[in-house]
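Q: Quick one, fold the following:
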Amino acid sequence: MAIPPEIFLLPPKSEATLQQQIQQIVAETIVSGRCAAGERMPSSRKLADHLGVSRITVTLAYTELVANEYLISRDRSGYFVADSAPKRPIFVGQTAEEKGGVDWESRLAHRPRSREDILRPPNWTDYKYPFIYGQSDPDLFDHRNWRNCSLRAVGRKDFNTLTHDHYQNDDPMLVEFILRYILPRRGIRAHPDEILITLGGQNALWMIAQLLLSEGQKAIVENPCFPGLRKIFDQMRYVASSIDVDNEGLPPDLIPPDADVVFTTPSHHAPTNVTMPLDRRLAMLEKALREDFIIVEDDYEFEMSFLSPPAPALKSMDQAGSVIYLGSFSKSIFPGLRLGYVVAAKPLIQEMRKLRTVVLRHPPSHIQRTTAYFLSLGHYDSQINRMARAFSKRRAIMEACIREFKLKLDVHEMHGGSSFWMKAPPGVDTTKLALELRKHSVLIEPGSAFYAYRSPDTSHYRLAYSSINANLIHDGMELVAAAMEAAEKAQ
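A: You can find the predicted model right below:
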């Protein structure tokens, strides 16, 4: 990689010669780490033109830097930063106070509280058996058509959509497709002014919590639940009330009469994957109307109901406008897209739009338009079908392995999804188990991050099949079972 000449500037009012000044600025840049070993220096002509000095002055400076082992010269290739170049020493433990800089520890007024994350290494692709949730399988993604849609979105025809600041507005093509093709699959009818595009589900949950919750109001969350929701409350210095789910999801009869907002995942409960039955959904809607609370329905992964048809969304049966519906493309297209949407009453959408503007005007226009083309040209449905077939096959293999290796499912009745919620034998700590399995290139997700502080849990874990090749599942599950048996015997 060539180093641009623009990073080098001569010091003002220096008494050193030009050659010495060039040696100093190059040496300082290398020692500071801004130029790495092996990188090519600007040619003597380019650096001379940039600094406004003669070429021979730069050549002499480079020659001296070679003698001092900062640079090496390669015939017909130029000068390069030497592997032996000096580096500035790093003093471990030196603090901002010792340097005389800003004491950020005392300046931060609202630091995010430390809450356990789902145990998942960032280099998960390096592991042979990644039973982790929510990541994409490159073999299932429609790379070619996504690329074509992306090129179309940056073309001349869509120039205004791509480049203009649309202030609070979203891409009308994407909104139109969600209205006409996505929401009808969930039985939902809405108007354009009842939809807001978000940067994924987390962004939507944050805006809803900011607008609907304040001191003295009561929010209800499922236990276990999506860890990101509890992190939002932590940052707000807000404490929500948790209700334990059962094999049919959140029990409506346990919702207290003073509840103001209830957050729920009825189609695929996070993380157990249980589906709330129709009678319970109706009971929750009736209670919301009777006791005047708002329901936030996170309908993530509804597309993955490949074992049976998806149950009707709460929003589709909502006659009073008390349901706020959240959808996302993170699981159906790819998680790095970070694009979702909210469907709610017009007054709330207006306020959410205003709040979104405080942080960002709107999600990037080219991402919205690319997604709109991907959806409208039929590529989205094709990808969903491809994923459903692959997931159904992987799920069948995992179910057979669970029976073969006598692993314990915590939830049996599921309509699809992309993971299993598992329970370890008594006394087995799944966090320790997960760390032990990493030594064998196996990744599982301990369940402790999903539970409230008042009910810590180390016995559950999640096994997902969205990211692992079907041919590797049996061997990976065998390793999980062997580690589980060893951990149980060690008790």
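Q: alpha carbons only for contacts and neighbour counts from here, please
A: Fine.
Q: What are the boundaries of the strands in the stretch 351-491 of the chain?
A: Using DSSP state E, counting those that start in this stretch, the strands assigned to the stretch 351-491 of the chain run over residues 419-423, 442-443, 445-446, 460-464.
Q: Same check on the stretch 101-250 of the chain?
A: Ranges of strands within the stretch 101-250 of the chain are 129-130, 195-198, 219-223, 241-244, based on DSSP E, counting those that start in this stretch.
Q: so which of the ones you listed is the most packed in?
A: When you average the neighbours per residue for each of the strands of the stretch 101-250 of the chain (mean count of other CA atoms under 10 Å), strand 129-130 leads with a mean of 27.
Q: which helices and strands sit right next to that one?
A: strand 442-443 (3 or more CA pairs under 8 Å, 6 or more residues apart in numbering; DSSP states H and E).
Q: Who are the packing partners of the strand it packs on?
A: Partner elements for strand 442-443 (3+ CA pairs under 8 Å, 6+ apart): strand 129-130, helix 473-489.
Q: May I see those arranged in TSV, with distance to residue 240 as well?
A: Output for the helices and strands packed on strand 442-443, formatted as TSV (distance: least, CA to CA, whole Å):
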stretch	distance to residue 240
strand 129-130	33
helix 473-489	34
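Q: Ok, which of the strands of the stretch 101-250 of the chain comes nearest residue 319?
A: With CA to CA as the measure, strand 195-198 is the member of the strands of the stretch 101-250 of the chain nearest residue 319 (17.4 Å).
Q: one more to put side by side:
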Amino acid sequence: MSIPVESFFLNPTAAGTLQQQIRQMVAEGVLAGRYRPGDRMPSSRGLAQHLGISRITVTLAYTDLVSSDYLVARGRSGYFVSDTAPRQPEFPPRRRGTVCAVDYAALTGNRFSGQERLAKPEDWSSYRYPFIYGQADVSLFDHRNWRLCALRALGKRDFEALTSDYYERDDPLLIEYILRHILPRRGIIAAPDEVLLTLGAQNALWLTAQLMLNPERRAVLENPCYPGLRAVVRQTGCAMVSVDVDQDGLPPEALPAADVVFTTASHHCPTNATMPLERRRTLLEAASTRNFTIVEDDYEFEMSFLKAVSPSLKSLDREGRVIYVGSFSKSLFPGLRLGYIVAPAPFIREARALRATVLRHPPGHIQRTAAYFLSLGHYDALINRTRAAYKRRRILMDEAIREQGLTIAGQGGFGGSSLWMRAPDPVDTEDLALRLQARGVLIEPGRLFFDPAAASRRHYRLAFSSIPNPRIPEGIALIARAIAETGLTQA
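A: Here you go, the predicted model:
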């Protein structure tokens, strides 16, 4: 049977090259059972004329399908669906409308899905004024060199790194670069058995909390703090105590009795306060005297563009009391989901074993691509470019905020990619965010950053990592206008 040429059409919104689209159409037709073994494909000339494309494009697509065993070429007769082409399993699909007899909400208790999370629209990039945190800027990222590194990682020379199961190990090339280049910038000297790769900082914090905390232990969290951390710590069943931060971050003198203290010393989340060196030493002395462990989430340390970066707590630690968490999610891009833990070898050994119960290791190809990108100098060039861009945007933000009379609650003295804001008393920033979203402006309400027992609805975060420079003053003006309207409404 001949497959009619009318079965094929190009979708103008489809991703990929024309050759890839033809391949996809044929493969989907074979897998769905529409094209059966022995069916004859349209001629390359006929399909090219029908689709209005080059004949060589169709020929290349057919050749690729032959190499994948979807098609077979038979001399002058043309191309046919292969007798050994991949097929879908031959069993009937599940009927629609099947009733689930299990009450999974009762079985799971909705312990995880019921937790509140920071909400960001999936189409955030379509908004004109996206003041949201943690998203990559397409205009800054080095797509070309990342692609070249990915292609190199896909080559035959790196076949083992791409395809092998490392079991519980990590890519030695990436570990070596972290040990020799990334950690020394934070004043940290470590050995290979003191580093573990993770799926981002969130995964690192989860592993750490699972190992260090239980219902008999107490954890101290900064207030406000990263909402994801509070959710992670809550899962352990431990006692949680929130300690209010000041303009210099977490105050050691305010710490209650604790087993583990979590801190973001370099750039406090979300206020961006930078803990002074003397306070860092005081915190370490308290840890030694009172026998607690510190978990240091050192996010955004690369974005110190106002002053020189401070040494990490880990670099000042002389007793192995600091567990250090780092990530490439903010410095490269969030979708990479690649982070690391640095800690004494006995802790890393346990963390590696726990990680193995959930996943063996982060994907080998991702590790090797990142290793090449870092080792070839592209990472440092990207950091320099991003730091300069953020500095310009920060200046624009400061000027626009001052001009519009808005209030900065915490901006930090070293850099970062966001500002912590406070609205006037009548303003509920969750309502404000909804009204601004309708005007194309995205902000992050601050309630979820605080201890639920005393959450503030007046704070909000404005990030500048993903908004073009010319739109910053316009967006800040819209925020100020919306706040003024709220005040008038309340009055």
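Q: So residue 330 of structure 1 is in contact with residue 303, correct?
A: No. Using CA atoms under 8 Å, residue 330 of structure 1 and residue 303 do not qualify as a contacting pair, with a distance of 11.3 Å.
Q: thinking again about what came up before, quick one, which of the helices and strands packed on strand 442-443 of structure 1 is nearest to residue 388 of structure 1?
A: With respect to residue 388 of structure 1, and counting by CA to CA, the nearest of these is helix 473-489 at 17.1 Å.
Q: what helices or strands is that closest one leaning on?
A: If contacts are counted by 3+ CA pairs under 8 Å, 6+ apart, helix 473-489 of structure 1 sits against helix 379-404, helix 430-438, strand 442-443.
Q: about what we covered before: would you list the strands of the stretch 351-491 of structure 1 in a markdown table and tack on mean neighbour count?
A: A markdown table is the format used below for those (neighbours: other CA atoms under 10 Å):
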| stretch | mean neighbour count |
| --- | --- |
| strand 419-423 | 22 |
| strand 442-443 | 25 |
| strand 445-446 | 26 |
| strand 460-464 | 24 |
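Q: would CSV of these with distance to residue 433 of structure 1 be doable?
A: Formatted as CSV, those follow (distance: least, CA to CA, whole Å):
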stretch, distance to residue 433 of structure 1
strand 419-423, 12
strand 442-443, 10
strand 445-446, 8
strand 460-464, 10
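Q: Dump the helices and strands packed on helix 473-489 of structure 1 to CSV, plus distance to residue 420 of structure 1.
A: Converted to CSV, those look like this (distance: least, CA to CA, whole Å):
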stretch, distance to residue 420 of structure 1
helix 379-404, 9
helix 430-438, 15
strand 442-443, 14
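Q: Mean neighbour count, these: which tops it?
A: Counting by mean count of other CA under 10 Å, strand 442-443 has the highest mean neighbour count of those, with a mean of 25.
Q: what's the closest of the helices and strands packed on helix 473-489 of structure 1 to residue 488 of structure 1?
A: Ranking these by proximity to residue 488 of structure 1 (CA to CA) places helix 430-438 first, at 10.1 Å.
Q: quick one: the closest one to structure 2 mean distance?
A: Compared with structure 2 after fitting, helix 430-438 of structure 1 has a mean deviation of 0.4 Å; criterion: mean CA distance after the TM-score superposition for structure 1.
Q: which residues touch that helix?
A: When contacts are defined by CA atoms under 8 Å, 6 or more residues apart in numbering, helix 430-438 of structure 1 is touched by residues 119, 127, 424, 443-448, 458-461, 479-480, 483-484, 487.
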